[in-house]
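Student: Next come a sequence and a model predicted from it.
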Amino acid sequence: MTSTFRIGGELAVRRLGFGAMRLPTEPAPARETGIAVARRAVELGITLIDTAHMYGWGANEELLAEALYPYPDDLLIATKVGIAPAPSIHEAESCGRPDFLREQVDDGLRRLRVERLDLLQLHRIDPKVPLADQLGTLRELQLAGKIGHLGLSEVTVTDLAEARQIIDVASVQNRYSMLDREHEAVLDACTEAGIAFLPWRPVHPAVLSATSEITAVAAELGATQAQISLAWLLDRSPVVLPIPGTTSISHLEENVAAADLKLSDDQRHRLNNLQPT
């Protein structure tokens, strides 16, 4: 199983990435912790970092720029647009209006301090706006040089097929893990098409208290249950690019080490046969 993947056939990244959503963006000392974790991720060889406009409404993008700019040549920071604050401070809603998407793309460029977003994903499809209008707007921005590759998030097989009639889909970011396989068919479609699949929440919370085959395989490999979850994802398909997140450097290092684990045929079979939660 290869350790790298070319997103859109062009953007070469190591398959185990990092999800920046949980990094603290508050004033010091919390912010210093977020910066330190982001920098350590790059030191450990991570070349794919996932963020979004929604994460702190731009604060997460700004934190990554503060921590990592000027960016290493091999680092890909993928961001997402298409979510707007709702009336309640704890809520958000999809917004695919062309003017709103253009504004968020421009904001992302400014916050990340770049001239092009190499991978830009639509965070959610807005059911109130025709898909052709949403993706057509992003395609226009791509042709204008503001976006390199386009992706989707939380989509069905039907959504993916429809989107591929409008744009070249380079990536899909859906919730998926060893104990949560709701989007198995989407992953299979991405595997067949060579589309990067970025599972968010790649380690299901139930894994940490599991006493089943997960614990047994972890003991056999001298690993943690969380590491087994990430190793299983990397083994599942060559297009899978897990993006586990953390606020701890020690946890980050543990996650990165999972990329070196190799499952035997027997271990793979036992984990594949687990019943999803």
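Tutor: That came in fine, so what should we check first? Residues are numbered from 1 along each chain as shown.

Student: Could you use CA atoms for every contact and neighbour count after this?
Tutor: Will do.

Student: quick one: the helices in this structure?
Tutor: Under the criterion DSSP state H, the chain contains helices at 30-43, 59-68, 98-112, 131-143, 157-163, 184-193, 213-221, 225-236, 249-257, 265-272.

Student: For these, give me a markdown table that also has mean neighbour count and distance to Thr2.
Tutor: Formatted as a markdown table, those follow (neighbours: other CA atoms under 10 Å; distance: least, CA to CA, whole Å):
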| stretch | mean neighbour count | distance to Thr2 |
| --- | --- | --- |
| helix 30-43 | 18 | 20 |
| helix 59-68 | 21 | 27 |
| helix 98-112 | 18 | 30 |
| helix 131-143 | 18 | 29 |
| helix 157-163 | 15 | 25 |
| helix 184-193 | 17 | 14 |
| helix 213-221 | 16 | 20 |
| helix 225-236 | 23 | 9 |
| helix 249-257 | 17 | 15 |
| helix 265-272 | 14 | 17 |
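
Student: can you redo those helices as JSON lines with distance to Val13?
Tutor: What follows is the helices of the chain, written out as JSON lines (distance: least, CA to CA, whole Å):
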{"stretch": "helix 30-43", "distance to Val13": "12"}
{"stretch": "helix 59-68", "distance to Val13": "17"}
{"stretch": "helix 98-112", "distance to Val13": "19"}
{"stretch": "helix 131-143", "distance to Val13": "21"}
{"stretch": "helix 157-163", "distance to Val13": "23"}
{"stretch": "helix 184-193", "distance to Val13": "17"}
{"stretch": "helix 213-221", "distance to Val13": "26"}
{"stretch": "helix 225-236", "distance to Val13": "13"}
{"stretch": "helix 249-257", "distance to Val13": "14"}
{"stretch": "helix 265-272", "distance to Val13": "25"}
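
Student: Nearest to Leu23, out of those helices?
Tutor: With CA to CA as the measure, helix 30-43 is the member of the helices of the chain nearest Leu23 (4.9 Å).

Student: So which residues make contact with that closest one?
Tutor: 18, 20, 23-25, 63-64, 66-68, 75, 247-249, 252 (CA atoms under 8 Å, 6 or more residues apart in numbering).

Student: another structure for you, compare them:
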Amino acid sequence: MDGILMASTSSTLSGEPVFASRPGGTAQFAGRTVSRIGYGAMQLARLHDDRDAALAVLRRAIESGVDHIDTAQFYGDGFVNGLLREAIRPQDDVMVVSKVGATPDPGAPIPLRPAQRPEELRADVEANLVSLGLERIPVVNLRRLDAGPGLRATGDQVVDLDDQLAVMTAMRDEGKIGAIGLGSVTLDGLRRAIPAGIACVQNAYSLITRDDEAMLQLCRAEGIAWVPFFPLGSAFPQMPKVTDEAAVLAAAASLGRTPAQVGLAWLLHHAPHVLLIPGTAGIEHLDENIAAGTITFDQATLDTLDAIPSRSAEVPLG
């Protein structure tokens, strides 16, 4: 299969198809209309010893209307991709999005190491194709290591963006990938890459870590989807947490929602090209994430949330 499959439907008594609702509404992504709330599959690697539970989470996401799922070969060293291959059926219309630029490094503080060289990017795309069982991956994100929290490239892993884009566009021309995204990229890097055709940007961004506001607005102007990771700002202990903010806690109490749902909903309200890929390994948490798409804010609440100061997401760890 090519990674873009037929839509899941059921039938009414009249025989008319009924489509699942799109969590969070819809937006454009790599030439498709997708739900604004997708699913990030990274945490499924925690369920390595409970494959049935992992598959149940994936099926719940799909049956809830999620139609784009974010993955990587280095999530569980192929385990998560194998789950997607098993869980996604030909009628589900799910767009699989993967990423390259790192490889497993078991035992390290962050169990990844950079894999930025062009030959490594190509090998990783090939590995994704095999583990996902696809002939073409609809979107592949080139995870640069230039910005935000996490790894940094050193030595021969410091590779010019143009050299990386050359191999990515070659694979797009070969039909191995459908579109190119960028992650952990700087504003200058994005500007350099736009002529190559960029479908999305994945940078650390949340209500309280808005370093990349200018880049978010450039993406909006260029029709590029903004797909933030760490949407609650809480992946590393050094980072502030959206769910600790007094204004977020107050909004959650007023709305009868969780602080995490308020943080996710703010992102959806902030700009129409924002797509979310919150991850979880539990069905209850998944349902809460999806339900964030139903939250509306009055103007006073939105103004109060907008006024929360932004803190830097720059926390290099390696």
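Tutor: Yes, it's here. What you see is a predicted model, and the numbers here were worked out from it, not measured in a lab.

Student: Just the TM-score for the two chains, thanks.
Tutor: TM-score of the superposed chains, computed with TM-score structural alignment, normalised by the length of the first structure, equals 0.91; 271 aligned residues with a CA RMSD of 1.9 Å.

Student: circling back: which single one of the contacts of helix 30-43 of the first structure is nearest to Trp232 of the first structure?
Tutor: Comparing the contacts of helix 30-43 of the first structure against Trp232 of the first structure with CA to CA places Phe18 closest, at 16.6 Å.

Student: Counting neighbours, what do you get for the closest one?
Tutor: Counted by other CA atoms under 10 Å, the residues lying close to Phe18 of the first structure total 25.

Student: Please apply the same query to Thr25 of the first structure.
Tutor: Per other CA under 10 Å, the neighbour tally for Thr25 of the first structure reads 22.

Student: so it makes contact with Ala59?
Tutor: Yes - here Thr25 of the first structure reaches Ala59: they are 6.3 Å apart, a contact under CA atoms under 8 Å.

Student: residues touching the spatially most central residue of the second structure, list them.
Tutor: The C-alpha lying nearest the average C-alpha coordinate of the second structure belongs to Ile277 (CA atoms, centre = their mean; 4.3 Å). Residues in contact with Ile277 of the second structure, defined by CA under 8 Å, 6+ apart, are 37-40, 69-70, 227-229.

Student: how does it look with 6 Å?
Tutor: Each residue near Ile277 of the second structure by CA atoms under 6 Å, 6 or more residues apart in numbering is listed here: 38-40.

Student: And for Arg124 of the first structure?
Tutor: 94, 153.

Student: ok, it to Asp107 of the first structure distance?
Tutor: From Arg124 of the first structure over to Asp107 of the first structure the distance is 18 Å, taken as CA to CA, to the nearest Å.

Student: same check, this time on Val129 of the first structure
Tutor: The spacing between Val129 of the first structure and Asp107 of the first structure, counted by CA to CA, is 21 Å.

Student: Kindly report the same for Ala223 of the first structure.
Tutor: Here Ala223 of the first structure is placed at a distance of 41 Å from Asp107 of the first structure (CA to CA).

Student: what do you get for Val172 of the first structure?
Tutor: Relative to Asp107 of the first structure, Val172 of the first structure is positioned 22 Å away (criterion: CA to CA).

Student: What of Ala206 of the first structure?
Tutor: Applying CA to CA, one obtains 37 Å for the distance of Ala206 of the first structure from Asp107 of the first structure.

Student: One more: Arg113 of the first structure?
Tutor: With the distance defined as CA to CA, Arg113 of the first structure ends up 10 Å from Asp107 of the first structure.

Student: Looking at the second structure, name the residue matched to Arg268 of the first structure.
Tutor: The equivalent of Arg268 of the first structure in the second structure is Leu302 (alignment by TM-score structural alignment).

Student: and what of Gln227 of the first structure?
Tutor: Residue correspondence, TM-score structural alignment: Gln227 of the first structure in this structure matches Gln261 in the second structure.

Student: got the contact list for that match?
Tutor: The neighbours of Gln261 of the second structure, taking CA under 6 Å, 6+ apart as the test, are Ala292.

Student: Same question for Pro17 of the second structure.
Tutor: The contact partners of Pro17 of the second structure, taken as CA under 6 Å, 6+ apart, are 9-11.

Student: now those residues in a markdown table, with secondary structure and distance to Glu174 of the second structure?
Tutor: Putting the contacts of Pro17 of the second structure into a markdown table (DSSP: H, G, I helix; E, B strand; the rest coil; distance: CA to CA, whole Å) gives the following:
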| residue | secondary structure | distance to Glu174 of the second structure |
| --- | --- | --- |
| Thr9 | strand | 32 |
| Ser10 | strand | 36 |
| Ser11 | strand | 38 |
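
Student: ok, those residues vs Asp173 of the second structure, which is closest?
Tutor: Using CA to CA, Thr9 is the member of the contacts of Pro17 of the second structure that sits closest to Asp173 of the second structure, with 32.7 Å.

Student: Give me the distance between Cys166 of the second structure and Ile224 of the second structure.
Tutor: No Cys there; residue 166 of the second structure is Ala. Computed as CA to CA, the Ala166 of the second structure to Ile224 of the second structure distance reads 20 Å.

Student: And for Asp244 of the second structure?
Tutor: Asp244 of the second structure sits 31 Å away from Ile224 of the second structure when distances are taken as CA to CA.

Student: neighbour count winner among those two?
Tutor: Neighbours of Asp244 of the second structure and Ile224, each counted by other CA under 10 Å, are more numerous for Ile224; the result is 23 against 13.

Student: Quickly note the distance from that one to Gly31 of the second structure.
Tutor: Counting by CA to CA, the gap between Ile224 of the second structure and Gly31 of the second structure amounts to 10 Å.

Student: which residue lines up with Pro199 of the first structure in the second structure?
Tutor: Using TM-score structural alignment as the criterion, the counterpart of Pro199 of the first structure in the second structure is Pro228.

Student: Ok, Glu61 of the first structure next?
Tutor: Aligned against the second structure - with TM-score structural alignment as the criterion - Glu61 of the first structure pairs with Asn81.

Student: and if you look at Ser177 of the first structure?
Tutor: Residue mapping for Ser177 of the first structure onto the second structure gives Ser206, with TM-score structural alignment as the criterion.

Student: Who are the contact partners of that match?
Tutor: Each residue near Ser206 of the second structure by CA under 6 Å, 6+ apart is listed here: 231-233.

Student: How about residues contacting stretch 168-176 of the first structure?
Tutor: Outside stretch 168-176 of the first structure, the residues touching it (CA under 6 Å, 6+ apart) are 7-8, 150-154, 195-200, 202.

Student: Quote the end-to-end distance of that stretch.
Tutor: Using CA to CA, the end-to-end distance of stretch 168-176 of the first structure comes out at 22 Å.
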